[in-house]
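Participant: sharing a model prediction with you, sequence too.
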Amino acid sequence: MAFLINNLQYYLQVDVIESQFSILCEKVNSVHDFEAIRLAHDHFLTSLLGHSFLFMKPMHHCLTEILSLCTQFTQLMKQDAQLTDEHDQQLKHIQKTFQRQSGLLFTLLSGFRSQQSSPHLAQLLLRIDFNKVFSSAVASHKDLQ
């Protein structure tokens, strides 16, 4: 769980926000009229939303579900109670749902990559699937169908 979230956070911070902010700063420093700066800022915001996958409903839903599962897991682990059967069932549900959602996320990202030639997205996929865990799981899931 932490591995996926860390890589998503790194992608958003470095590959999306910092790179787009750098482009915005270059544009702002090269123009001298307000309208050009406003347009550059609009482009900056649109790029942030686009590269963050917030315009793609399936991707947005998948990311929201993954983050919700992380919150559920954290809340479950914060409880001081002993691990009961109920806790065990909740953990298994979280694990199963996380595996399904992270596999879906990888599939969506892979499909999105084939439509867009973004080096940052390719780097995210490489970081997430460096040991071929996700691609193997997706391939074995397709074989079962």
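Facilitator: Noted; the coordinates are in hand. Numbers count the residues shown, from 1 in each chain.
Participant: okay, CA-based contacts and neighbour counts for the rest of this
Facilitator: OK.
Participant: other SSEs contacting the longest helix seen in the chain?
Facilitator: In the chain, taking DSSP state H as the definition, the longest helix is helix 85-115. If you count contacts as 3 or more Cα pairs under 8 Å, 6 or more residues apart in numbering; DSSP states H and E, helix 85-115 packs onto helix 57-78, helix 119-128, helix 133-144.
Participant: burial of residue 49, as a residue count?
Facilitator: Other residues lying near residue 49 total 15 when counted by other Cα atoms under 10 Å.
Participant: so it versus residue 34, what's the distance?
Facilitator: As judged by Cα to Cα, to the nearest Å, residue 49 and residue 34 stand 23 Å apart.
Participant: can I get the helices and strands packed on helix 85-115 in JSON lines including mean neighbour count?
Facilitator: What follows is the helices and strands packed on helix 85-115, written out as JSON lines (neighbours: other Cα atoms under 10 Å):
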{"stretch": "helix 57-78", "mean neighbour count": "15"}
{"stretch": "helix 119-128", "mean neighbour count": "16"}
{"stretch": "helix 133-144", "mean neighbour count": "12"}
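Participant: let's bring in a second model and compare:
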Amino acid sequence: MTPIEKRYQATSLTVQKYRARKFAWGACDCGKIAAFHARKFGWKVPKTGTYKSAIGARKYLKSLGVETLPELLDKIGFARIAPASSMMGDFVSFESDDPIGGVGIVIGGGKIMAFHEDHPGPVMIDADWSKVDRAWSVMVRDDG
């Protein structure tokens, strides 16, 4: 399977699984979706815990030695890339009302799947690259 086919397949599975679900801490949130998505690419990521609130999510992140989801992506080892070079399947972060930060997944066609406070579940929003502060490649590096 080519890298583009892998990106398409894994991203499609993530979107299909989560697009119709409603936000719920510990069941359908940025961290749960990102962990599922990363596993589709073969990443070993920490179990996502059993929290049921924003406070629980923050405590869980602290137990992993980080304060925010973007810090966790760095700690896991995803390679940082320029937001403008992100491709289907890559992770992006942006401003969030929640102190743990927000992450989304580039789904192609100029869209990002992420949560928005005006919607009950994840939405496919037009990418506003001026508001994306960081991006990470989801492809597993070949460190040889």
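Facilitator: All right, it came through fine. All values reported here derive from a predicted model rather than from experimental measurement.
Participant: any idea what the TM-score comes out to?
Facilitator: Once the chains are laid over each other, their TM-score by TM-score structural alignment, normalised by the length of the second structure reads 0.27; 71 aligned residues with a Cα RMSD of 5.1 Å.
Participant: before we move on, the earlier item: including distance to residue 6 of the first structure, could the helices and strands packed on helix 85-115 of the first structure go into a markdown table?
Facilitator: Shown next, in a markdown table, are those (distance: least, Cα to Cα, whole Å):
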| stretch | distance to residue 6 of the first structure |
| --- | --- |
| helix 57-78 | 12 |
| helix 119-128 | 10 |
| helix 133-144 | 16 |
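Participant: and the spatially closest residue to residue 87 of the first structure that is not a sequence neighbour, how far from residue 69 of the first structure?
Facilitator: Distance criterion Cα to Cα, 6 or more residues apart in numbering; nearest residue to residue 87 of the first structure, sequence neighbours excluded, is residue 76 at 7.4 Å. Distance, residue 76 of the first structure to residue 69 of the first structure, by Cα to Cα: 10 Å.
Participant: could you do residue 87 of the first structure as well?
Facilitator: Separation of residue 87 of the first structure from residue 69 of the first structure (Cα to Cα) stands at 14 Å.
Participant: now do residue 42 of the first structure
Facilitator: 33 Å.
Participant: same question for residue 7 of the first structure.
Facilitator: Taken as Cα to Cα, the span from residue 7 of the first structure to residue 69 of the first structure is 16 Å.
Participant: what of residue 25 of the first structure?
Facilitator: As judged by Cα to Cα, residue 25 of the first structure and residue 69 of the first structure stand 36 Å apart.
Participant: what's the burial count for the closest residue to residue 92 of the second structure other than its chain neighbours?
Facilitator: Among residues not flanking residue 92 of the second structure along the chain, residue 135 sits closest, at 4.2 Å (Cα to Cα, 6+ apart). The tally of other residues near residue 135 of the second structure (other Cα under 10 Å) stands at 27.
Participant: secondary structure element for residue 135 of the second structure?
Facilitator: Residue 135 of the second structure is located in strand 132-137, with elements delineated by DSSP states H and E.
Participant: now for that strand, which elements pack on it?
Facilitator: Against strand 132-137 of the second structure (3+ Cα pairs under 8 Å, 6+ apart) you get strand 79-81, strand 91-94.
Participant: circling back to that earlier point, out of the helices and strands packed on helix 85-115 of the first structure, the one nearest residue 30 of the first structure is which?
Facilitator: helix 119-128 (25.0 Å; Cα to Cα).
Participant: which strands or helices does that closest one pack on?
Facilitator: helix 2-10, helix 85-115.
Participant: highest mean neighbour count out of those?
Facilitator: Highest mean neighbour count among those (mean count of other Cα atoms under 10 Å): helix 85-115, with a mean of 15.
Participant: what's the angle from it to helix 119-128?
Facilitator: Counting by axes from the mean of the first three to the mean of the last three Cα atoms, to 10 degrees, helix 85-115 of the first structure lies at 140 degrees to helix 119-128.
Participant: gap between residue 108 of the first structure and residue 36 of the first structure?
Facilitator: The value you get for residue 108 of the first structure to residue 36 of the first structure, if Cα to Cα is used, is 35 Å.
Participant: what does residue 47 of the first structure give?
Facilitator: 16 Å.
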